[in-house]
Every structure is written in C-alpha cells, then in structure tokens.
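K.L.:
here are the coordinates; sequence isn't available:
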C-alpha cells in the first residue's frame, strides 16, 4: 500500500518521529533499570548503532560519510548522549524527558538573550513560568528527583541546545546528523576504553541500546527531517511539547512509574511556559530543526 501524500503523510511522519523521540527516554530508562548494561556501554552502542544506520542511508544516496557536520557538533552530541544515559539511572522516564526538554529550551532562550533578543509580554511570562516550574520540580521534598541525576539531565538538555545552535545553517539535516553521529563514535570509543574494567552488559540491554540508536535515534531523525520542510518553525517547536507527555504515558503504562502531583504541576508550568515563548516570541525557529 502506498504511503499517503500531502497533509496525511506529514501527520504520519510527525507522529512516528515524536513517538521515536519519546522512545529514547523509555528505552534508556528500561535498559538501565531492568538490565545489566551500564550507562557508558548503553551510550557507546546507541551512538554506534545510529551512526551505522545513517551511514547506510548516506551510501544509498551516494553521499560521503563526512560531507556535513563538524567535530564541535559531534562533541556536543556525545556530551548530550552520555549525560542523558547517566541521568536515567535515577530518573523516571517522565521526569527525565521533562528536564531534558526544559534544559534545551532554556539554553536556546539564554543564547537568544545573549545575542540581543528581548523578552517582553507573554514571552517573558512564559520564561518565568517555565523556570518556576523547574524550580518547583527540584525543590527539596519526597517527590523531588535526585539532584545529581537532575543536574546531569539538565546538562544533557544544555548540550543538545548547543548542538542545535551549532547546527543552524549546517546544510542538509540528515547528512549533517549522519556526519555528527559518525564523528561521535571516536568519543564513545575513548570512553569505552576508559571504563573498560567497569562495564557490564547483557543481551537484552544491548538490544535496547541498538534499538535506541538505530531506530528511535537514527530513523527517528530521518522521519522528523522528512516532515520538517512542511512545518512552520513555530509548529515544529510546539509539536515537540508532546514528547514529555508521551514519555510520561509510556512510563506509566510500560514501566509502571508513578505520576506525582509535583511532576504533573511542574509539567503544566514548564510546557505551558515554553509554549508561550514559542507562540508569542518566535522562539521555535532554532529549536524546531534539531531537537531530539
């Protein structure tokens, strides 16, 4: 059966891309919680699997593996991937996705302010509400996430924000993403050498890591970049607000993770505040093209 065209095709591509992005959080969490694989090994296998899938795609298109992308972008990609994995040792899928998304948007908003952008009106309100939501989520209490894990996930969001900012104007997104994944493999290999005596794994953990790299990362990016040309910058950024919600639902259904009142209220504040900054301030332009 042929794929639908026009608007139905874009809706289908976008839906599967958002499911893939949320799937990264779920796969990492379940692998580190329920299997023997360690965070460093998960990261290495994820990046290598993603690089392999994207390399095969480039070969089919007759494009050189390192035709686009850069080493600084690859370093930012690796920084995101490794802090993401270590953070998910102690965070639920929902909390991790929310902190990641908040970290990305706050990083890119901070860059905009440093570059001369001005916040006013509802955009300023949105930033204040989102920051307040993050502060509320991290306040001491029984429902607060572990501080080290939360800091690592915020660092992952910052790294992905840097990756997105570096990637603006990098050319064809798929070619650039492939080049960055391939360049990130040496970073992962060096990390594997440094942690060689401390790594653990099992077949199921390796399977989750390969699935995360090859499918929800590699193929997920391809689907998203196929849909992006048909979406406005604001629409692309706003659509991604559903990713933490999907991750939260998946965590409840698949991982039996609880949804606390603090997480629920913080989610409303953070995602609602980000939505205001995107819709009323043009903040979606830079985040829409590169978000995970």
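P.N.:
Good, I have the coordinates. Here the structure is a predicted model, which is why all the values come from computation and not from measurement.
K.L.:
going forward, measure contacts between C-alpha atoms and count neighbours the same way
P.N.:
OK.
K.L.:
residues of stretch 235-255 that come out buried?
P.N.:
Using 16 or more other C-alpha atoms under 10 Å as the burial criterion, the residues of stretch 235-255 that qualify are 235-241, 243-252, 255.
K.L.:
ok, second structure coming up, stack it against the first:
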C-alpha cells in the first residue's frame, strides 16, 4: 500500500473502514452477493481495520460467532444499520423499535458505538413507483423530528450507542434544504448525522459546506463519490436510485465528486474522532469486482493522509 504524499495532512482523527455495501451487498440473503466469509477475508486483504454490519442477517447474528470471525481477522465493528419510517408517527414506533433493538443489541455486543438510521424510500428503488409523496407535510416533519429524538434517546439509554441519521437519495431526507430543516428541528444533544458524501452530492449538496456549518452535528461519515455524467442522465430521466446504481452513478474514487481530500480535511478540523466508512454502491456486481476497487480506494485514502 502506498504511503501518504509528503504534502498530505495528517488525518489522525479519521478512522477509515469499509462496509458490505462496497462488496455489492444490499440484502441479508441474495444469490448475487458474495458470501459473508469472503467479504470479511477481502475487506481485510484490502487493508481496512473497520467494518459495518450491513443488512441485518448478512453477517452472523450470534454475537460470539461474529466477534470470533472479526477478531481473528483484526477487524473492529463501527456500526449497525436500520431503516425507519418515523415520519408516519407513533403508529410505527413498536415495529421500529423491534427492528432497531435487535440490530442495536448486535452492534453493542460486537463493540460498535454507532447506529446508522436511514429513512424509508418515498419511491421504489427498483421500479421508480411512487410509494408516497416526495415532500413531507408539516405534521410529518414534526413526527420525523420527534420520533428521531425519541429513538436516539432510547438507543443511547438502553444500548449506549449514538444514533446517526443518514440522508439518502429517494428519501425525504436528501437535499440541503431537507437536511438543514431536519437539523434545525432536532436536538443537537441527541441527533447527529451520518454524512454520506455520495448521497449528498447526488442530491445537490456540498459536504464541505455542511461540515463547516453544522460541524457539531456530524457524528459519522460515509465516503462515496458520484459520476457527474451519469448523475446528469439520472436527473434528466428521473431514474430511481436502484437503477441509477446499476447504471454506475456511484463510482470509484477519485474519479467522481465530491473531491474527498477537502471533505476529510474539514472533518479532521472538527477536532473529534470520526469514522469514515467507504461505501461504493454497486449492487449487483460480479464477485471478482469489489476487491481490486477496495485495494485501490484504500491506497488513495492513504495518499490523502487517512
């Protein structure tokens, strides 16, 4: 692996990892995905020290088994991931907590400190069918803010984890306008963001500007880039996220936007330790494709000082 450039900053507060997503894993069980042992072997071979759990059930859900499998490869677990639809109000709380609690329990048992929460999609990510209006009502915004604060509080109290909310394409939390509205409506002492640089760029946002403006709310990073040419076509045609991924909208760094060195440098300047987990959406993909990309991406991030 290459060393950092002589002029690269020392990004000693950034802990770099990767995730099943970068191996084309979107589902707990899918014949087109690499087996979980292969993912763990290859993420280690690529030079990463940290992973996320990915979709619940892809990696072993027995904490003892998962701890053994990660420990013998020298891997730590940074976070688990859940999907929520809290804008629907108190009626969805019980189902939400049932899902969240099992993922949070596994995350805690494997030493993770974070839980990434992704809002539900407003349109089907395969067919582009509109499942609900793309804009929330005032009441739904209130439900989203209050429900997220409740979830963050309970996750912290019962599991000792920090909830980080992930703005995501084709959800109600996507653009700069929506993200800032959400941040302004929620308690900064409870609710933090998982800033995904690729999704934010996909939706027209500026990651560096967000970090500089709302730095105290950035609790976690996903490192990702979009191909501007493909994105322009996706926007022109109104393509849903799933087909856009198959079209190659998320690309290997440093080939896309945003440029990652300024993002990492802005994050370093916050003065707090942050995970920066590489994600390159590419479901489905040939099983031999992820490892070479992961190796090159890790070399690139080292050259940036991370």
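P.N.:
Done, it's in. All values derive from a computational prediction rather than experimental measurement.
K.L.:
Overlay the chains and give the TM-score.
P.N.:
Here the superposed chains carry a TM-score of 0.31, computed using TM-score structural alignment, normalised by the length of the first structure; 159 aligned residues with a C-alpha RMSD of 6.5 Å.
K.L.:
list the contacts for residue 128 of the first structure?
P.N.:
Taking C-alpha atoms under 8 Å, 6 or more residues apart in numbering as the definition of contact, the neighbours of residue 128 of the first structure are residue 273.
K.L.:
Could you say which helix or strand holds it?
P.N.:
Using DSSP states H and E, residue 128 of the first structure falls within helix 121-138.
K.L.:
quick one on the thing from earlier: among the buried residues of stretch 235-255 of the first structure, name the ones in helices.
P.N.:
In helices, defined here by DSSP state H, the members of those are 235-239, 243-252, 255.
K.L.:
Between those, which sits nearest residue 206 of the first structure?
P.N.:
For those, the closest approach to residue 206 of the first structure (C-alpha to C-alpha) belongs to residue 255, at 18.4 Å.
K.L.:
quick one: the closest residue to that closest one other than its chain neighbours and residue 14 of the first structure, what's the gap?
P.N.:
Take residue 255 of the first structure and drop its neighbours on the chain: the residue closest to it by C-alpha to C-alpha, 6 or more residues apart in numbering is residue 30, 7.2 Å away. The spacing between residue 30 of the first structure and residue 14 of the first structure, counted by C-alpha to C-alpha, to the nearest Å, is 24 Å.
K.L.:
out of these two, which sits in the busier spot?
P.N.:
Regarding residue 30 of the first structure and residue 14, a neighbour count based on other C-alpha atoms under 10 Å identifies residue 14 as having more, with 23 against 19.
K.L.:
Could you pull out the helices in the stretch 151-292 of the first structure for me?
P.N.:
For the stretch 151-292 of the first structure, the helices defined by DSSP state H, counting those that start in this stretch cover 173-194, 203-211, 220-227, 233-239, 242-255, 261-281, 284-288.
K.L.:
from the middle of its chain, how far away would the third one be?
P.N.:
Average the C-alpha atoms of helix 220-227 of the first structure, do the same for its chain, and the two points are 14 Å apart (C-alpha atoms, centre = their mean, to the nearest Å).
K.L.:
how big is the angle separating that helix from helix 173-194?
P.N.:
Between the axis of helix 220-227 of the first structure and that of helix 173-194 there is an angle of 160 degrees, by axes from the mean of the first three to the mean of the last three C-alpha atoms, to 10 degrees.
K.L.:
Which neighbouring elements make contact with helix 220-227 of the first structure?
P.N.:
Here helix 220-227 of the first structure is seen to pack against helix 6-34, helix 173-194 when contacts are counted using 3 or more C-alpha pairs under 8 Å, 6 or more residues apart in numbering; DSSP states H and E.
K.L.:
let's see it at 10 Å
P.N.:
helix 6-34, helix 39-61, helix 173-194 (3 or more C-alpha pairs under 10 Å, 6 or more residues apart in numbering; DSSP states H and E).
K.L.:
Format those helices as TSV; extra columns: distance to residue 165 of the first structure.
P.N.:
TSV is the format used below for those (distance: least, C-alpha to C-alpha, whole Å):
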stretch	distance to residue 165 of the first structure
helix 6-34	19
helix 39-61	20
helix 173-194	13
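K.L.:
Nearest to residue 224 of the first structure, out of those?
P.N.:
Counting by C-alpha to C-alpha, residue 224 of the first structure lies closest to helix 6-34 out of those; the figure is 5.2 Å.
K.L.:
Report the inter-axis angle for the closest one versus helix 220-227.
P.N.:
Angle, helix 6-34 of the first structure to helix 220-227, by the same axes, to 10 degrees: 160 degrees.
K.L.:
now the angle from helix 6-34 of the first structure to helix 39-61?
P.N.:
150 degrees.
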